[in-house]
Each structure stands twice: as C-alpha cells, then as structure tokens.
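1. Please find the sequence and the predicted model below.
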Amino acid sequence: MFKIHQIPALETNFALILECTTTGEVALIDAPDAPPILNACKELGLTPSKIFVTHHHWDHVDGIAPLREHFDLTIYGPKAEAEQIGQLDIEVEPGTTLEFGNGHLNVIATPGHTFGHIAYFLVEQPTLFAGDALFSLGCGRMFDGPPDQMWAGLKRLRELPDATQLYCGHEYTLSNGAFAQTIGPTNKALLARIEQAQTQIDNGRPTLPTTLGNEKLTNPFLRADQIGIAQALGLDGSNPVATFAALRKAKDQF
C-alpha cells in the first residue's frame, strides 16, 4: 500500500512524497523547493531516504542540496542528464526497474521537454509520476525535442492502464484546458474535465491526480494520431508526428 502526498511548491509546482505504508520507506519525486517539503515531512512525521528525479530543470532539482542537510538521501535520476543535475548518486536509464518499499518503479523514456526526461510508473498501485512530460490536458513545452521522440514518449505513457493515477510536475490544467477546447470544442469529456477542474480550483483543491483513462479521452497531445486532431490544425492526419509538432507549436503560440 502506498500513499502519495502532493505538496504545492513555488508558483505552480508540485512536490510529491511517496510513502510505502507497509515498509515505512519514504521517497520524493523531484525536489522543486526545500521549505514546503520540510514542513510537510515534519507535519506527516516522515523521513525520506530517496529522491527520484525526472529531469534537470531547476524547479525540479533546486531543493536537493538543502534537503540533504536534513535527511540522508540517495538521489536517483536520468543518466542522460547526470552532468546537468550534478547531484545524482545512482544514474538510471529507461527500461530500468527500481525497488521502492514493497513495490517497484518502472523508468520510462519521455524525452522532448528535456533530452533525457524520464517518468516513473509504480507497478503495484498503478501510478504515473510524469514530471513535465505529460500534464493534465497538455504536455511539456518541447525545449529539446525532436517531436518524433517526444511523441514516442507520450505514446509509451498512453499504453499504461486507464486506471493509472496521473501526477504531474505543475498545476496547469485550466490553462491547458483553454487551449484543448480550441482543438476539440465539442468533446464532451473535455468540457466535463474543464468544469471539474474549475470547481476543484474554486474550492482550493488541486486538479491532480487524474486518471490516464480520462487523459486519453481529453488530452489532445495524447491523440495526435487521431484524424479529428489533425483536421483541427488543417492537416490530413497522415503523419502523426507532424500533427504533434503542429499541436505543440500552436500551444506555444496560444
């Protein structure tokens, strides 16, 4: 049994505390900022021993060094970005399975936002920690690309079970939803998700987690190989990579 504690950090980030209630082991998914994590750990009575890093951007790693002043931590992260992160104890590659508590985390290649971005999938309690590769109703900005690799990574995530709980690195659901609605203005599942997200925000709650099954119905970036998405962009749908690239460019300019 696992508990996931979602901690707001910085302006839009989430820090995630992963707790195995069977063994008592505790880990963090990324470390955007130390103070909110330290406060949460104190309130919850938890002592993390690991950090699983998704990518090298500062708002996911800047909390590592100050947290090491308080906890004995082993830092895991993408081997491809070890030099950029600079604080990894264990460099991991896609396809690796990592033990955590009485469960396992599969490491999935999700490049594009950054060249070595990885996501973690908790096998025994299907949960995806997507970092900035996938957001609710959106995906990460394609800083490093190329689009074919980013699209391939999103397809890997799309293959996970519909019941998978999705946790992301940022609270972007409403802004992503505004764009997604321009692509699928009659998508009933999308409109319902936007309404749900607005209610959650209005009530002071995060819009995450959501389910991957819901994302498959509502997130245009997971559906770049569907003809309706291509047609909304003035394309014929014959090349999903071109559709994805056009979709990401349109979001950048939205």
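-> Looks like it arrived, so ask away.
2. drop to CA atoms for contacts and neighbour counts, all remaining ones
-> Will do.
3. quick one, what contacts Ser136?
-> Going by Cα atoms under 8 Å, 6 or more residues apart in numbering, Ser136 touches 168, 172-173, 176, 208, 210, 215, 219.
4. can I get those residues in TSV with neighbour count and distance to Arg158?
-> Converted to TSV, the contacts of Ser136 look like this (neighbours: other Cα atoms under 10 Å; distance: Cα to Cα, whole Å):
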residue	neighbour count	distance to Arg158
Cys168	26	15
Tyr172	19	19
Thr173	21	18
Asn176	20	18
Leu208	21	17
Thr210	17	14
Glu215	24	9
Asn219	25	11
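5. show me what contacts Ile51?
-> Going by Cα under 8 Å, 6+ apart, Ile51 touches 27-31, 73-76.
6. So it belongs to a strand, correct?
-> Yes - assignment of Ile51 by DSSP: H, G, I helix; E, B strand; the rest coil places it within a strand.
7. In strands only, show me the contacts of Ile51.
-> Per DSSP state E, strands hold the following members of those: 27-29, 74-76.
8. Show me the two of the residues you listed that sit farthest apart.
-> Within those, Ile29 and Thr74 form the most distant pair, 12.1 Å apart (Cα to Cα).
9. Looking at the two, which is more packed in?
-> Ile29 (28 against 16; other Cα atoms under 10 Å).
10. mind listing the helices for the protein?
-> Using DSSP state H, the helices of the chain run over residues 34-44, 58-61, 64-68, 82-85, 147-158, 173-183, 188-202, 212-218, 227-232, 240-252.
11. Out of those helices, which is closest to Glu11?
-> When the helices of the chain are compared by Cα to Cα, helix 58-61 sits nearest Glu11, at 10.0 Å.
12. and the closest one, how far out from the chain's middle?
-> 13 Å (Cα atoms, centre = their mean, to the nearest Å).
13. Which residues does it contact?
-> With contact meaning Cα under 8 Å, 6+ apart, helix 58-61 is reached by 10, 13, 30-33, 53-54, 85.
14. again with stretch 72-81
-> 48-56, 87-93, 115-118.
15. One more to weigh against that first structure:
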Amino acid sequence: MPLDIVTIPCRTDNYAYLVKGPDGVCIIDAPEAGPIIAAAEERGWTPGVLMITHHHGDHTAGTDELKARFGVKVMGPKAEEAKLPPLDMALTEGMNGGEGEGYTVPLDVPGHTLGHMAFHFPNGGAIFTADSLMAWGCGRVFEGTMEMQYATMCKLAALPPETMIYSGHEYTTANGKFALSIEPENAKLISRMKEVEAARAAGRPTVPVPLSVELETNPFLRCHTPELQAAMNMAGADPAEVFAAVRKAKDNF
C-alpha cells in the first residue's frame, strides 16, 4: 500500500507529518500536540511512533502530550539524546526498520544541528528533511560547519529525483525571494515563484516538493553549476566555497 501522508501546520510556520504505512502510523516531529492529535483523531488513526529530527524546541515541544495521548514510542538521533525529550529508541544511521512502503532509513544530515537526522522512506518515495534541505532553501548552520552542511546537501541531492521532500517549515516564499535576488532573470525561478504565491494565496502548503524541482531551482543544490557560480561572481570556484557564500548571503538577506 502507498504511504498516506498528512501535512499538519503547527505554530506559526512549522509542519509536522502523519505517515500511515503497512506497519502503522508514525508522527514526524512534534512542534505542538494539538493540531497533530486533531489530525490523527479526525482520521481514526492511532500513531505508534514519534520520530524527532533534531533537538530544537519547535520540533519537540509536543512530545510529552503526544506520548500521554497515544503512548507513542519516541525515537530520535542518538547524537542529540541528551538534548531531546526521553527517547525510547536512540537512532543512528543504519538502524533501518519497517515494512514495504513503511521501510524507514534514518540519515545523518548534520549542519543545522550536529545530530540532525532525516527520515527516508525509499519504497514510499518520500523523505522528511525538517531543517536540513528545505523547500527552495536549507536550514541556517547553527551548530555545524558550512562544509558539513554542504556535504549534507550533496548527500540529499543524490537521492532519486522523484523523491518527495517534506521539510519542516513554510519558508518557501522567503526562500524564493532570496533565490530570485541572485538570479532575477532565471525563468525557472520566476515560474516557481508564481506557483508558490498561488499556493499560499489559496492557503495551501508549498511542501512537499519533488527533489527534481529543488535540483533545478534551489541555489543551495546548484553551487556546482556555472550559472549559479557566475551569478555569485565565483566562476570556477570550489562548490563548497560557493555554498558557504550563498548561505552567508541568505543569513544577511
């Protein structure tokens, strides 16, 4: 059976997700409990697992209430265990589990935080990237290094292009404005911005998005391209150096 994925707006601009597969229902991240409980109960679903991507409070605040309501088994990155709510299972890369489309591969994606994880469902064609790779952007580098975050971008860029990217925030409009500030004449960026603005005007989330779209339009995934390098006045530079320059420019945008 294909995955049934529900995008749940939380707080002011966070997203959590319910994922129903052949082996049950899981929650990805817990920005706040109320909207997640409502979405699950509306569908008659009882989540069995909560998977946390990283320790920031806007991804963990609802953990205790969700555990009390559903008895979920809480999983998260072992590297951040000391900073997370109590874990029933501390995950490291390679601790894959689940069945069929629900088969889950935890991936280390450090940079935004040192122990950030993404949860890849390769048989279901989905990955939950939270604040690593984001729709039309990437997370700010808070704890890691630019080199670390660039390696994470390369790791995620290597996934099948049809993979759907489920990121942790509704930042796409702002990310698109930044991308267009670098390449204002890029037709693909202009077209995507029109789609994003239409979605937001209609009250629709701009996630998920296919990786193929990110590969064509996300400046953080295009640091190796002559076009992006030229736009940054860094023709022929090491892509990792271009990434660092783009990220610093976004920090100051």
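-> In hand now; what should we look at? Note that this is a predicted model, so its numbers are computed, not measured.
16. Put together JSON lines for the contacts of helix 58-61 of structure 1, with distance to Ile64 of structure 1 and neighbour count on each row.
-> Putting the contacts of helix 58-61 of structure 1 into JSON lines (distance: Cα to Cα, whole Å; neighbours: other Cα atoms under 10 Å) gives the following:
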{"residue": "Leu10", "distance to Ile64 of structure 1": "14", "neighbour count": "14"}
{"residue": "Asn13", "distance to Ile64 of structure 1": "15", "neighbour count": "22"}
{"residue": "Asp30", "distance to Ile64 of structure 1": "8", "neighbour count": "29"}
{"residue": "Ala31", "distance to Ile64 of structure 1": "6", "neighbour count": "28"}
{"residue": "Pro32", "distance to Ile64 of structure 1": "8", "neighbour count": "24"}
{"residue": "Asp33", "distance to Ile64 of structure 1": "8", "neighbour count": "24"}
{"residue": "Val53", "distance to Ile64 of structure 1": "10", "neighbour count": "27"}
{"residue": "Thr54", "distance to Ile64 of structure 1": "13", "neighbour count": "31"}
{"residue": "Ile85", "distance to Ile64 of structure 1": "10", "neighbour count": "20"}
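17. so Ile190 of structure 2 touches Leu180, yeah?
-> Yes - with contacts counted by Cα atoms under 8 Å, Ile190 of structure 2 reaches Leu180, the gap being 7.4 Å.
18. returning to what we had before: would you convert the ones in strands among the contacts of Ile51 of structure 1 into a markdown table that also reports distance to Thr110 of structure 1?
-> Below are those laid out as a markdown table (distance: Cα to Cα, whole Å):
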| residue | distance to Thr110 of structure 1 |
| --- | --- |
| Ala27 | 21 |
| Leu28 | 19 |
| Ile29 | 16 |
| Thr74 | 22 |
| Ile75 | 19 |
| Tyr76 | 16 |
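19. which one of these is nearest Phe254 of structure 1?
-> The shortest approach to Phe254 of structure 1 among those belongs to Ile29, at 29.6 Å (Cα to Cα).
20. Return the residues in contact with the closest one.
-> Residues in contact with Ile29 of structure 1 (Cα under 8 Å, 6+ apart) are 15-18, 51-54, 129.
21. Among those, which one sits closest to Cys41 of structure 1?
-> Nearest to Cys41 of structure 1 among the contacts of Ile29 of structure 1, with distances taken as Cα to Cα, is Ile17, at 8.3 Å.
22. can you count the residues close to the closest one?
-> By other Cα under 10 Å, 23 other residues sit near Ile17 of structure 1.
23. Any of the contacts of stretch 72-81 of structure 1 buried? List them.
-> Among the contacts of stretch 72-81 of structure 1, the ones that count as buried by 16 or more other Cα atoms under 10 Å are 48, 50-56, 87-88, 92-93, 115-118.
24. Taking the residues you listed, tell me the two that lie furthest apart.
-> Going by Cα to Cα, the pair spanning those furthest: Pro48 and Phe115, at 27.7 Å.
25. Any idea how many residues pack against the closest residue to Gly102 of structure 2 other than its chain neighbours?
-> Leaving aside its chain neighbours, Gly102 of structure 2 sits nearest to Gly21 (5.0 Å; criterion: Cα to Cα, 6 or more residues apart in numbering). Neighbours of Gly21 of structure 2 under the rule other Cα under 10 Å: 20.
26. tell me which of the contacts of helix 58-61 of structure 1 is nearest to Glu99 of structure 1?
-> Val53 (14.9 Å).
27. which residues touch the closest one?
-> By Cα under 8 Å, 6+ apart, Val53 of structure 1 lies in contact with 29-31, 60-61, 75-78.
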